[in-house]
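S.K.: got a structure for you, letters missing:
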């Protein structure tokens, strides 16, 4: 059984290592940070919305989540900039409210993307699936800009609480089957077993949106 001392010092060592890497990445910005805007290798395109026939084939009783891409013909050009020391996974929330991966973005690099207004994007740590911030928010919704301007979208690390950071480190150091052997409270063992999940985050955001809509509706009726 892993002792509390071994568990603690392992966490401290890993946190110190991660902090050094983060500081090194913070000072690594250079003129070569972004893929050149005119480079075709840095340009990705979005899929088109489903055709009318495909939409009719969907089950009528199926209730789509509130957080999903809406059918839109308004293009939006964005430049995803990974300002963090982590490899980031780009996730488009499709028309059914499901995340679809658009590849990974290495630290301190960027990628141009042709997307549409009303199409949500989320970003995750490619290794741990921890959520990343995009323009200091959980989710990015493109806006329509005039004259074909490109929107700069900054992806950064959130400021995790000490508890969240310790859970991340332990998940990295300890195998899942060994969580129950740690000399810690049962509640912490359960928290360790609950790994980050974009599906859980999407459900939470959808519930928050639904609650806000209900509050607005009640306010209008009063």
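M.R.: Alright, I've got the coordinates. The structure displayed is predicted, hence computed values, not measured ones.

S.K.: all contacts plus neighbour counts: C-alpha atoms, from now on.
M.R.: Fine.

S.K.: Helices along the chain, start to end?
M.R.: 4-26, 52-57, 162-173, 186-193, 198-221 (DSSP state H).

S.K.: what number of residues lie near the residue lying closest to residue 79 once chain neighbours are set aside?
M.R.: Excluding its sequence neighbours, the residue lying closest to residue 79 (CA to CA, 6 or more residues apart in numbering) is residue 112, at 4.4 Å. Residue 112 has 26 neighbouring residues, counting by other CA atoms under 10 Å.

S.K.: Which one, of the helices of the chain, ends up nearest to residue 103?
M.R.: helix 198-221 (15.5 Å; CA to CA).

S.K.: could you measure the residue lying closest to residue 92 once chain neighbours are set aside against residue 11, distance?
M.R.: With sequence-adjacent residues excluded and distances taken as CA to CA, 6+ apart, residue 92 is closest to residue 121, at 4.7 Å. Noted for residue 121: a distance of 32 Å to residue 11, by CA to CA, to the nearest Å.

S.K.: Check residue 167 too.
M.R.: On the measure of CA to CA, residue 167 and residue 11 end up 9 Å apart.

S.K.: ok, now residue 54?
M.R.: Relative to residue 11, and taking CA to CA, residue 54 is found at 51 Å.

S.K.: neighbour count winner among those two?
M.R.: residue 11 (20 against 9).

S.K.: Structure two is appended below for comparative analysis:
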């Protein structure tokens, strides 16, 4: 039986495919204040602006391609039962070939009902048009978890982490909760590979292996370590 390897990925892995995300330092995402485009209040205030913003981001996602880090995680499936948990809203893990991906914050290539977030739909092309409705008759919006909304997949993700035999964290600063708290569910004795150019202080965790490199270089190194 293969060991269970759980991977938590953040913005750093998508950045190497050319996808930008906001940074806590300035709160801007592609020049927009995140609270103007990534909250329920923003949607209520100016749905056309929010829709346009995510349509543009979706177009970027569809034009991007998976990088060596995404492909490296797929290669690990030869030796492990791999479960990817991602904070990213792109579908690059799926397009790379990962067979089990949990999206904590939704996925931009799907739409959802404005009334019932459980009603989601695939999107043809890159655009959700204003005036496109779900089966309940309300406007379709991006299938993305905004600031102030619950994270429905967090409990499933916590269960995966609690059952991990090996844990890898790639390209996240552990600054955004509740995702950052997932590391606390990983058993203390489990090896935890942390891949990021700037690894934060992780003094309270045990069995940490720091790999202070970019996602692509770091995944390559960890792949070699796990196969040694």
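M.R.: Thanks, I have the structure now. These numbers come from a predicted model, not from an experiment.

S.K.: Give me the TM-score for this pair.
M.R.: Scored against TM-score structural alignment, normalised by the length of the first structure, the superposed chains reach a TM-score of 0.27; 90 aligned residues with a CA RMSD of 4.7 Å.

S.K.: Does anything pack onto the top strand by length along the second structure? Which helices or strands?
M.R.: Longest strand in the second structure by number of residues (criterion: DSSP state E): strand 106-113. Packing contacts for strand 106-113 of the second structure, counted by 3 or more CA pairs under 8 Å, 6 or more residues apart in numbering; DSSP states H and E, involve helix 47-63, strand 120-122, strand 140-144.

S.K.: on that earlier part again, for the helices of the first structure, could you give me CSV that also reports distance to residue 133 of the first structure?
M.R.: Converted to CSV, the helices of the first structure look like this (distance: least, CA to CA, whole Å):
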stretch, distance to residue 133 of the first structure
helix 4-26, 15
helix 52-57, 32
helix 162-173, 15
helix 186-193, 22
helix 198-221, 13
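
S.K.: closest one to residue 101 of the first structure among these?
M.R.: Of all those, helix 198-221 sits nearest to residue 101 of the first structure, with 11.6 Å by CA to CA.

S.K.: packing partners for the closest one?
M.R.: Applying 3+ CA pairs under 8 Å, 6+ apart, we find helix 198-221 of the first structure packed against no helix or strand.

S.K.: what about 10 Å?
M.R.: Contacts defined by 3 or more CA pairs under 10 Å, 6 or more residues apart in numbering; DSSP states H and E place helix 198-221 of the first structure against strand 99-105, strand 121-125.

S.K.: angle of the shortest one against strand 99-105?
M.R.: When you say that, I think you mean strand 121-125 of the first structure. Interaxial angle of strand 121-125 of the first structure relative to strand 99-105 (axes from the mean of the first three to the mean of the last three CA atoms, to 10 degrees): 60 degrees.

S.K.: how close does the nearest residue to residue 106 of the second structure once chain neighbours are set aside get to residue 155 of the second structure?
M.R.: Once flanking residues are discounted, residue 106 of the second structure sits nearest to residue 144: 4.4 Å by CA to CA, 6+ apart. According to CA to CA, residue 144 of the second structure stands 17 Å off from residue 155 of the second structure.

S.K.: before we move on, what about residue 40 of the second structure?
M.R.: For residue 40 of the second structure relative to residue 155 of the second structure (CA to CA), the value is 22 Å.

S.K.: again, but for residue 63 of the second structure
M.R.: For residue 63 of the second structure, the distance to residue 155 of the second structure - CA to CA - is 32 Å.

S.K.: can you check residue 41 of the second structure too?
M.R.: 25 Å.

S.K.: Looking at these two, which has the bigger crowd around it?
M.R.: Per other CA under 10 Å, whichever of residue 41 of the second structure and residue 155 has more neighbours is residue 41, with 15 against 12.

S.K.: quick one: secondary structure of the more buried one?
M.R.: helix (DSSP: H, G, I helix; E, B strand; the rest coil).

S.K.: That'll do, ta.
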